[in-house]
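Visitor: Generate coordinates for the sequence data below:
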Amino acid sequence: MAAIDMTRPLNGFGFSLARLFGTVASWNDARATRKALSSLSRRELDDIGLCPGDIDRIAEKRR
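Guide: Presented below is the predicted three-dimensional model:
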């Protein structure tokens, strides 16, 4: 999981870069989650209380 130091105020260009980095990191986290869950069989998903239709909802919830 990505982390951004929010203890310092960011102005102008730095703020834009921080926001861009955060967006890319969130997208990558969702992509990795989606990939990991998609590799599971229906039975494995059922064991953890999910169905294949839940994968996108779970991946996007992390954002």
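
Visitor: For the rest of this, base every contact and every neighbour count on C-alpha atoms.
Guide: Noted.

Visitor: Kindly check the end-to-end length of stretch 32-52 for me.
Guide: Start-to-end span of stretch 32-52 (CA to CA, to the nearest Å) is 16 Å.

Visitor: List the buried residues of it.
Guide: Neighbour-count burial for stretch 32-52, counted by 16 or more other CA atoms under 10 Å, picks out 33-34, 37, 45.

Visitor: to compare against the first, here's another:
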Amino acid sequence: MAAHTLTPDAFDRRLKPGHGLIAACSKIAATFREQADATRTRARLAQLTDRQLDDIGLCRADLQRIGRF
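Guide: I've put the predicted structure just below:
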């Protein structure tokens, strides 16, 4: 049998970004934050007048598409 050597990163391999339960939970949380941000943005833009929306190059129909996945 060959002896296996332990490298310094042998134990923290599971904790690197993109792996494991922590990464999955952080991705889910980021998705919820992104959806909440899009909702707030749409709500704030909906408060603007048509003239203000026209000044920034948007119309009411564009607000429905902002932040959709």
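
Visitor: Considering the buried residues of stretch 32-52 of the first structure, which is situated nearest to residue 57 of the first structure?
Guide: residue 34 (9.3 Å; CA to CA).

Visitor: contacting residues around residue 58 of the second structure?
Guide: With CA atoms under 8 Å, 6 or more residues apart in numbering as the criterion, no residue contacts residue 58 of the second structure.

Visitor: Can you classify the counterpart of it in the first structure as helix, strand or coil?
Guide: When the first structure is aligned by TM-score structural alignment, residue 58 of the second structure is paired with residue 50. Assigned by DSSP: H, G, I helix; E, B strand; the rest coil, the conformation of residue 50 of the first structure is coil.

Visitor: Appreciated, that's everything.
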